[in-house]
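**Student:** A predicted structure for the sequence below; I have some questions about it.
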Amino acid sequence: MWDFDHCDPRRCSGKKLARAGLIQDLRVGQRFRGIVVSPKATLPISNGDRDIVATNGVAVVECSWARLDEVPFGKIASPHERLLPYLIATNPVNYGKPWRLNCVEALAAAFYITGFDEYAEQLLKPFGWGHAFHEVNKHLLDRYKACTSSSEIVAMQETILTELEQSYKDSRETQGTEQDDWLTPNPNHRTAVESDSEVEDRSTESPEEEP
């Protein structure tokens, strides 16, 4: 991970992984040849990236969602930058919010989608809430894992969002008209899902989980 020290060290998922010996720090400017989960990416990760992950691993940007403009993304470039598709955060800060994954959730999602479930589970294990990420997102992850390319992931995500939209429309007809959290624009990317921009970590918004 590239860690920009935006979060409380006692609550930061990336730092907790580092203390457990499960992740390595990268220097700004240091090249990484694996998959980089980044809001600058134009393509989502898919099972078609499995060989890249197997050979060179996955990296994330450990930063605050609210301070993305401060991150020198040009200095942490990779030939394999990827977005994450629609998933739900289960970390204590952003529980239940779409897109707002923290660092460990972003890494776990990348490993699940590329078929390395054991690595995802190992990363989530140190967190008391970690099991919830797979439980909440299993129905989504299983559908993404069946996709062999970024284009298939995009199509699957569109299908999922259409299904959710219809489900919430049906629900609002009987329960009210308030906007639901899932409708929050994707903070990760401005074009792939036609929205605005987890992980904290490529991906957070504030200090997160428990120490």
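**Tutor:** Ah, there it is.

**Student:** alpha carbons only for contacts and neighbour counts from here, please
**Tutor:** Fine.

**Student:** H131 touches L124, doesn't it?
**Tutor:** Yes: contact criterion C-alpha atoms under 8 Å: H131 and L124 qualify, at 6.8 Å.

**Student:** Settle it for me: which of the two has more neighbours?
**Tutor:** Neighbours of H131 and L124, each counted by other C-alpha atoms under 10 Å, are more numerous for L124; the result is 21 against 14.

**Student:** Hmm, S151 and Y144 touching each other?
**Tutor:** No: checked against C-alpha under 8 Å, the pair Y144 and S151 is beyond contact range at 11.2 Å.

**Student:** which of these two has more neighbours?
**Tutor:** Of the pair Y144 and S151, Y144 is the one with more neighbours under other C-alpha under 10 Å, namely 26 against 14.

**Student:** Please identify the helix or strand for the residue sitting nearest the centre point of the chain.
**Tutor:** In the chain, the C-alpha closest to the average C-alpha coordinate belongs to A106, at a distance of 3.2 Å (C-alpha atoms, centre = their mean). Taking DSSP states H and E as the criterion, A106 maps to helix 103-113.

**Student:** then this one, side by side with the first:
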Amino acid sequence: MKLYIYHTNQCDPKKCTALKMGRLGMAKIIKNHYKIPRNSILLNPFAETAVSVEDRPIIEKYGIMALDCSWKQAEKVFKMTNSKNQRSLPFLVAANPVNYGKPCKLSTLEAFIAILYITNYKKDALSLLNGFKWAKTFIDVNKELLESYCGKTSKEIIQIQNEVLQKIKNR
């Protein structure tokens, strides 16, 4: 699986899952935005299309790209990429030590686990757990959601997400 991370050095390197993924050989770290693979799936929380099983052919051929940057800089960085395959992740809850329990505040590692799980690359998703003591907790916390999103189309995932958010709102 080709996993790429555009890293902008805007985080604490000791807590950065992206840099650790690079050190462990799980992903290729890219520092120059001109070298971002344009045809890969680019995880973008502002994208209108949710990642889905429909993206498998793109993932197999071009891989997955995540941007590791400050949220304050994110929109600017996404515009620089000029990627045509931008996808968002559906509602999930973070389990990383920095943002544990916070909705949609996933680490780069959690985002990769989620996209692989949702697009039915479960073995590849589980292989990313190695080297991160807390990573299995992400799957445990989100097991029901990940299973409900897995193998679905973008429209179905958005519908499931909207139902989940409505239930949360009505609590």
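**Tutor:** Everything's here; your move. Keep in mind that this is a model prediction, so the values were computed, not measured.

**Student:** Alignment lookup: the residue nearest to the centre of the first structure to the second structure.
**Tutor:** A106 of the first structure is assigned A111 in the second structure as its aligned equivalent, the criterion being TM-score structural alignment.

**Student:** residue farthest from the centroid of the first structure?
**Tutor:** Among the residues of the first structure, the one whose C-alpha is farthest from the average of all C-alpha positions is T174, by C-alpha atoms, centre = their mean at 32.6 Å.

**Student:** how close does that residue sit to T162 of the first structure?
**Tutor:** To T162 of the first structure, T174 of the first structure is 19 Å away according to C-alpha to C-alpha, to the nearest Å.

**Student:** hey, where'd the strands end up in the first structure?
**Tutor:** Taking DSSP state E as the criterion, the first structure contains strands spanning 2-3, 35-37, 58-62, 81-82.

**Student:** Give me the mean distance between the last one and the second structure.
**Tutor:** It stands for strand 81-82 of the first structure. Per the superposition on the second structure, strand 81-82 of the first structure and its aligned residues are separated by 0.4 Å on average (mean C-alpha distance after the TM-score superposition for the first structure).

**Student:** ditto for the longest one
**Tutor:** Once the two structures are superposed, the average separation between strand 58-62 of the first structure and the matching residues of the second structure is 0.6 Å (mean C-alpha distance after the TM-score superposition for the first structure).

**Student:** Likewise for the second one?
**Tutor:** Its match in the second structure and strand 35-37 of the first structure itself, once the structures are fitted together, sit a mean 0.6 Å apart by mean C-alpha distance after the TM-score superposition for the first structure.

**Student:** what's that strand aligned against in the second structure?
**Tutor:** Using TM-score structural alignment, the match for strand 35-37 of the first structure in the second structure runs over residues 41-43.

**Student:** Touching that stretch from outside, list them.
**Tutor:** Stretch 41-43 of the second structure is contacted from outside by 55, 58-59, 62-67, 83, 85-89, 111, using C-alpha atoms under 8 Å, 6 or more residues apart in numbering.

**Student:** Number of residues surrounding D170 of the first structure?
**Tutor:** For D170 of the first structure, the tally of surrounding residues (other C-alpha under 10 Å) stands at 11.

**Student:** Sweet, I'm off.
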